[in-house]
Structure formats: structure tokens, C-alpha cells
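Chemist: here you go, sequence then predicted model.
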Amino acid sequence: MMFAAIDAAPDLYGWLSTLDREVAGQFASMAARKDEYVELLRSMEDALEVLVPRGWAPFNMDSAVVASAVALVRLGRPAEADALLAGQWEDGRLTGQVCSRVSVMGAGEGEHAYHNLFRQRARLLRKAHEHHQARRYDASIPIIHAQIEGLVIDLSSGKKFFTKGPQKANLINPTQLVSIEACLSTLQAIFGEGAGETQAAGSLSRHAIAHGRELAYDTKENSAKTWSVIHALVQWAQPLAQQEAQRLRRDREAKNTGIDGVNEKGQRIDNREFRETRAMLRKLLTPAIAQLSQHGAVQRAIIGDLYRAKDFQQAGLPADPCIEMRRSADGKVIWFWRTTVSGWVLGAAVGLTGEGFDEWLYSGPTPPLESPTEAPALWGNAFDTPADWRS
């Protein structure tokens, strides 16, 4: 819409410059980037239109290589285009990236059993990575197929990737480029095609491969195409896995509400708001360290100035989270604490020492009214991590 306005009003720059030179300069910069932006959109559209029907998810690869592949297909040289794109998957960088991203899915919420499922998926994908690197494409492709199906089943309420019936997962999400109708949904149809007879045509059909009806599937190009699909699918899956981990955490916390005790790791069982509180306290330490470093004391209010209601709400806390801040008498130690909804208190402190900074973390039933230097028994040693500060 903004670029349309530029086209519709070519004299707008001169008019703006009479009002505000800075605004006019920003407008001129935007107009200069119009062609670059339009070209980017055109190249993305070309890749989706030309390469997706050939079984490629055209993301994460070098844009110049993708553009060259599009040109080769349009010149009637599709096999060369496939070979060029398959070369992007030979050095192990992209296949390794898929494994790494899957291995951290579902992490960060303390749901270790759920996260471990993705770690196990990553373990199998690393085997596919090894097979691809060793050019054992007959082995890499079935492993990736299995993990594609498993990811989709787990994150779409039992729906499937490789099916045409009512159990087919809906992968269309216009807020994600990989999930627009022209990408994952189209690839789902291509890889989900059936096989009417036994053949050796190099088909991508998972059904034909799994049931022995496609006898020439084991090529570098087919393995690379399958890797490209799971790479795109991981982008679709990551936010869904995070949402599910958060749901599981909320359910666990609700179940443990009011339980007074610790688990086998010494962590409070009723740990509602611990994760959000820990994250916010660590954020508060950053500007405290900066001010101590620059001025030797905190000169600007951190709570209510640098961090306000919207910041606390974005962190998953109330608009007024009741975080307390104190300074030592000499101003060289700053500490914060918050009483969580369970009544348990978490705190964090930073102190300026002759050799730099020390950091302390606190977990206890009552507020830490004294600084770590004044009450070391209360806080423990610098840089020690209390059990309740571990995920």
C-alpha cells in the first residue's frame, strides 16, 4: 500500500521536504528500496510457482542458487535445476540444521518428557543425516518420511501428512510463508500421491516408496527434496511445539497448586510463575549492571521507567508484579525479589567488586531484605545456582 502511494504521488517528496526534511529523507529511502522489495517478492513467487511442483520447499537455500534453478526450469532444463539445488544439501550444513532445530523443540518449559521426544526424533534424523552424507539415499529418505509423519501427527491432533482422506492435516497458515497454500500444502499433495503400479520412475510418493511400488526413489535429488520439506515443516512445527509445552506446563502447575514440598531435585513442587519471575529478574539485572559499570550506582529507575507494565505483561506477569528493589549502603550491590503466587520468593542480585561483577540468585520462603554481602548465608556463594533457578 505504501509503495502504491509512492507510485500515485511522484511529487510527494518535494511536498514533504517543505514540511519536514527528516520525514522526506525517510520517504526517499523507502522509495529507493521499492524496486528491491518488489524483486524480492517476485523471486519468492517464482520459487513457489516453479520449484514447489517439483517437490522442493525453496527456503533456507542460497537465494542466488534458487534463482538459477528457477531459470533452468524455465529454460527446459529441470534435471539440471534439481542437481543444482541438491548440491545445497551435500555439505551437511542444512541437514545438520534440521537436526539441531528439532532437538530443541519443546524445550524451555521444564517439560522434560515432552522435550525428550523431540530429542529422540533428532537422534533418528541424525542417522538420516549420516546416510545422506554417505550417499545412502535408500536409507535417508524413509527415516525422514517417518519423522515428517510423526511431527505432523503429534502437532495436529492426530492428523497426518501422507494421506488424502479426512485424516489429512491442514498445514495452511497464511501468517507463515512456509505454510501458505502454495508451499507445504502443495508438497503434501505431491509426496502423498499414490502409486497405481510398480515402477522405477524416481517418484517422491511416500506410499509408493514404503510399499515397494517405487524402485528408483534412492537418488540424491529425492533425498535433498525430502530434507527441504522437513526443514520447512520444522518451521511450521516449532511454534506449535512451544505452545504444547506451555500447555503441559500450565497443566502441571495447576495440578501441583498448594503442594508444600520439593521434588527429587530439591525444586519446589508448586512452582507457579517461577519461570516468568526468573526471566524477568534476569532482565532487570542487565540495566543494573550497565548503570553500576557507567556510574558506580543506579541513577535511573529500572522498575517503572526502563521496565513498565507492558513489559511485565509480555513476560507473562501481572502489570504490577510487585517486584522489590534494594541497594546496599555503599550502592555497589543491587538486588531484586518477587513473591510468586505460591508464596515462595525468588531473588537476583548483582554487585560491583574490585575485579568486576558478582551475581547471586535467591530462593526462599521470605524476602531477602539484606544484600548478599551483608547476609552471605542467606544468598549463598556468588554464581551458585539454587535448585529453583534450574529449569
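Modeler: It's in.

Chemist: contacts, neighbours, all on C-alpha from now
Modeler: Fine.

Chemist: E359 contacts T353, correct?
Modeler: No. Judged on CA atoms under 8 Å, E359 makes no contact with T353 at a distance of 10.5 Å.

Chemist: longest single helix anywhere in the protein?
Modeler: In the chain, with assignment by DSSP state H, the single longest helix is helix 220-255.

Chemist: tell me which residues in that one are buried?
Modeler: Within helix 220-255, the residues scored as buried using 16 or more other CA atoms under 10 Å are 220-238, 240-242, 244-246, 248-249, 252-253.

Chemist: same deal with stretch 14-23?
Modeler: L16.

Chemist: which residues does it contact?
Modeler: With contact meaning CA atoms under 8 Å, 6 or more residues apart in numbering, stretch 14-23 is reached by 24-25.

Chemist: so how far is the first residue of it from its last?
Modeler: Using CA to CA, to the nearest Å, the end-to-end distance of stretch 14-23 comes to 11 Å.

Chemist: try this one side by side with the last:
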Amino acid sequence: MLVTFPQMGDLNIPLESLFDKLGIDTLSPPPLTERTLNLGVRYAPESSCLPFKLVLGNFIEALEEGAEVLMIAGGNGPCRFGHFGELAEEILKDLGYEFKLYILEPPISSILETITELSSDFSWLKALSALRLAWNKLIIIEKLKKYRLQLGVGLSRERSRRLDNKYLQLVAEAEANKELTGIKRKFKSELNSLVSERDSANVKIGLVGDIYTVLEPFANLDIERRLNQLGAVVNRGVFLSNWIKENLIYGGLGLNKNRKVNKAARDYLKIGVGGLGLETVGETVLYSHQDYDGVLQLAPFGCMPEIVAQSALTEIEQDLGIPTLTLVVDEHSSAAGVQTRLEAFVDLLQRRKQNTISN
């Protein structure tokens, strides 16, 4: 049976590696396009968030290409992400599509049961080896992103995209863990050759918000590269590996390991509000303590956890003196509008930093 999953950042690379090693036939999720979005907007409830509309449109395109099994993570709480699977299943079956849906959520035993059911040649030895390679690919991909966000200041969006694609392809093709270290080293070397030495006057921006919107460039209109091109050093507070550890591993064991962020958020938000709302608040406080010049929050329209977090960010800005900007995106968002707001925000931060240096 042909298995697929939603497109979200570069998640497809480690997942396809994992499934391939376990003998699971995989259909790579189609890239997100305007058609994907239009399909989602057409069939999703009008009030649903942008991530759901993109997931639904992506599933429709995958089913058109022959997918027989849809796979998606689950969850609970105020964030609607935990209900994406059931809602998409209901809509797609009403449209006449035939498929099987697997929702991956704790406990770990439930996830392993799904994998063993789909695998044509499962063994624990193969599973451990495949998981290790897939996990290491995810970690390397995230390290490449961190390097580019912090060192790729001034790099054009097109050149940045070509560089990313070149090395992501190498990661996808890697068959052994030892190959990944060399890829990381070569990426950093080539990146350094493309950009001038970082200027201490470059503004530093922390990026927080809804996980799907932060990780998926199509959803956020390529905001990370736009910030780099405008001369900003970016530090992202959201990475998939952290989400997996917190929700599928520690969460499945009833543990909470994100104590530093939770403690930082305590004066402004004491309990989780679903999604990454608490993390958005905690990371913003931490960025203010680390001499960042500003924080940018990304949220889909109607996202309750990020709406709650946004109100806390207003207090943090007043108390700790760190400028914040919230960008809310939906199907009506335009690249021109986002670019204008980013330019104004970066200009504000640059002027503020220059005044601080002068004084």
C-alpha cells in the first residue's frame, strides 16, 4: 500500500528514509502550490486555519497521484492540529476518496504497532537502524537550517534556496550516518564562501509561533529567507526534533522536559494553552535575556494558542523592552504585504540598535 503524509518543511526527507528502510512504499507528498491551497480552501470549513487547508489540499493531490494510506500526527488540547486527521478523513470520504488513515500519537507502542502493520519486512534490528538514520537526518537538516539562518545574512532568496536544495538532496541520498557529518561540514564551508563576514551591526531576530507556519516556507511566504536577505540574523525557536521529543517521547511517558522555556514564561503564562503557545511566550522572554533585537511571531489566522500568546507578548514588550511583531497569515496573505511589514520591522530594529550603540 502506498503511504503518504502532509508536506511540512523538510519532514519528507527523514520520513521517506525511515519508511524505505522498513520496506514501506511511500509517495512523497506533492509540493505545496497555489493549487494545493485552492483545493483546501474549496473543501475545508471556511473558519479552519491555513495549516489545515494546506494539509487537506495536499492530501487530495496525493490521493490523485495514487496514495492509499494517509498518515498524520495527532494530539489534544485547544490547538486544532490534533483534529486534522479526523476532519480531513470525513471531508475526503465525502468527496469519494478511498484510503486508510493512521493518526500517530502517544503511546509509543501505538506508533510502533502502525509501523509494523505497514512494513513488509519488519524486524527490530532494521527498525532501530532505520530510526537512527532518519533521526540523524532530521538533526542534520535542522543544523543546516540553523547555520543558514545565522550565517546567511544578505544572501539572496534564490541563492539561499539553491544552496538548501543542493545539500538537502545529499542528505536525502545518504545511506549511512557517517555521510551526514561530511555534508554538514561542506555546507558550512560553502555558505561561508558565499556571504561576507557577519557585521556586529546586523540585527538579531528570534522567530517563534505555530509549528506548521514556522516550518513550512509556503505557509509563511518564505519569511526566513526574506529576513536573511534584509540583513537579519535569525534564530528559530521552533524545530521539529524538539516537538517530537516533547510530544511523542516525553509526552508519551508523562514527562515534561521543556522546563527552561516553561519557567521563562511563568510570569506571563502559567499553563499550556495548546500548540506552542506557551513556548512562544517562554522563548520570547529568553530572547530578551540574550540581547536579541526583536522577536517575530508567526501565526495562522484564528489560531487560539498563538492569540493567547500574542497578548502575553504585548506585556513582555512593555516589561522587557524587546520589540515584537506578530504576522498572521491565511489564504489572503500576499508576499508584497509581508515584505513591506518585514522591511519596516527590520528598519525599526536597525535604527533602535544604532541609537543604542551611539548612546
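Modeler: Nice, thanks for sending it over. A quick note: this is a predicted structure, and the numbers were derived from the prediction, not measured.

Chemist: quick TM-score on the pair, please.
Modeler: Here the superposed chains carry a TM-score of 0.26, computed using TM-score structural alignment, normalised by the length of the second structure; 159 aligned residues with a CA RMSD of 6.5 Å.

Chemist: wait, is I205 of the second structure part of a strand?
Modeler: Yes. Under DSSP: H, G, I helix; E, B strand; the rest coil, I205 of the second structure sits within a strand.

Chemist: that one contacts V233, correct?
Modeler: Yes. The pair I205 of the second structure / V233 is scored as a contact, 6.1 Å apart, by CA under 8 Å.

Chemist: returning to what we had before: next secondary structure after the longest helix of the first structure?
Modeler: Using DSSP states H and E, the next helix or strand after helix 220-255 of the first structure towards the C-terminus is helix 274-295.

Chemist: list the buried residues for that following helix?
Modeler: 274-275, 277-278, 280-281, 284-285, 287-289, 291-292.

Chemist: for stretch 161-174 of the second structure, same thing?
Modeler: 163-164, 167-168, 171-172, 174.

Chemist: what's the nearest residue to K34 of the first structure if we skip its chain neighbours?
Modeler: F3 (6.6 Å; CA to CA, 6 or more residues apart in numbering).

Chemist: burial count for that neighbour?
Modeler: Applying other CA atoms under 10 Å, we find 15 residues neighbouring F3 of the first structure.

Chemist: give me the three-state assignment for M71 of the second structure.
Modeler: Secondary structure, three-state DSSP: M71 of the second structure is strand.

Chemist: okay, now it: neighbour count?
Modeler: Using other CA under 10 Å, M71 of the second structure is surrounded by 17 other residues.

Chemist: can you give me the buried ones in whatever helix or strand N242 of the second structure lives in?
Modeler: Per DSSP H and E, N242 of the second structure falls inside helix 240-244. Neighbour counts over helix 240-244 of the second structure (16+ other CA under 10 Å) mark 240, 243 as buried.

Chemist: name the residues that touch it?
Modeler: Looking at helix 240-244 of the second structure with CA under 8 Å, 6+ apart, the contacting residues turn out to be 138-139, 211.

Chemist: where's I334 of the first structure, which helix or strand?
Modeler: strand 333-339.

Chemist: who does whatever helix or strand comes next after that strand touch, helix- and strand-wise?
Modeler: Sequence-wise, the next helix or strand downstream of strand 333-339 of the first structure (DSSP H and E) is strand 345-353. Counting by 3 or more CA pairs under 8 Å, 6 or more residues apart in numbering; DSSP states H and E, the packing neighbours recorded for strand 345-353 of the first structure are helix 274-295, strand 333-339, strand 356-364.

Chemist: any idea which of the buried residues of helix 274-295 of the first structure is closest to E324 of the first structure?
Modeler: Closest approach to E324 of the first structure among these (CA to CA): L281, at 10.2 Å.

Chemist: for the residue lying closest to the closest one once chain neighbours are set aside, grab the count of nearby residues.
Modeler: The spatial neighbour of L281 of the first structure that comes closest, neighbours along the chain excluded (CA to CA, 6+ apart), is A348 at 6.2 Å. Neighbour count for A348 of the first structure, taken as other CA under 10 Å: 24.

Chemist: the longest helix in the second structure is where?
Modeler: Taking DSSP H as the criterion, the second structure has its longest helix at helix 124-151.

Chemist: C-terminal to that helix, what's the next element?
Modeler: Per DSSP H and E, the first helix or strand lying C-terminal to helix 124-151 of the second structure is helix 157-173.

Chemist: after that following helix, next one along is what?
Modeler: helix 177-194.

Chemist: buried sites along that next one?
Modeler: Result for helix 177-194 of the second structure [16+ other CA under 10 Å]: buried residues 177, 180, 183-184, 187-188, 191-192.
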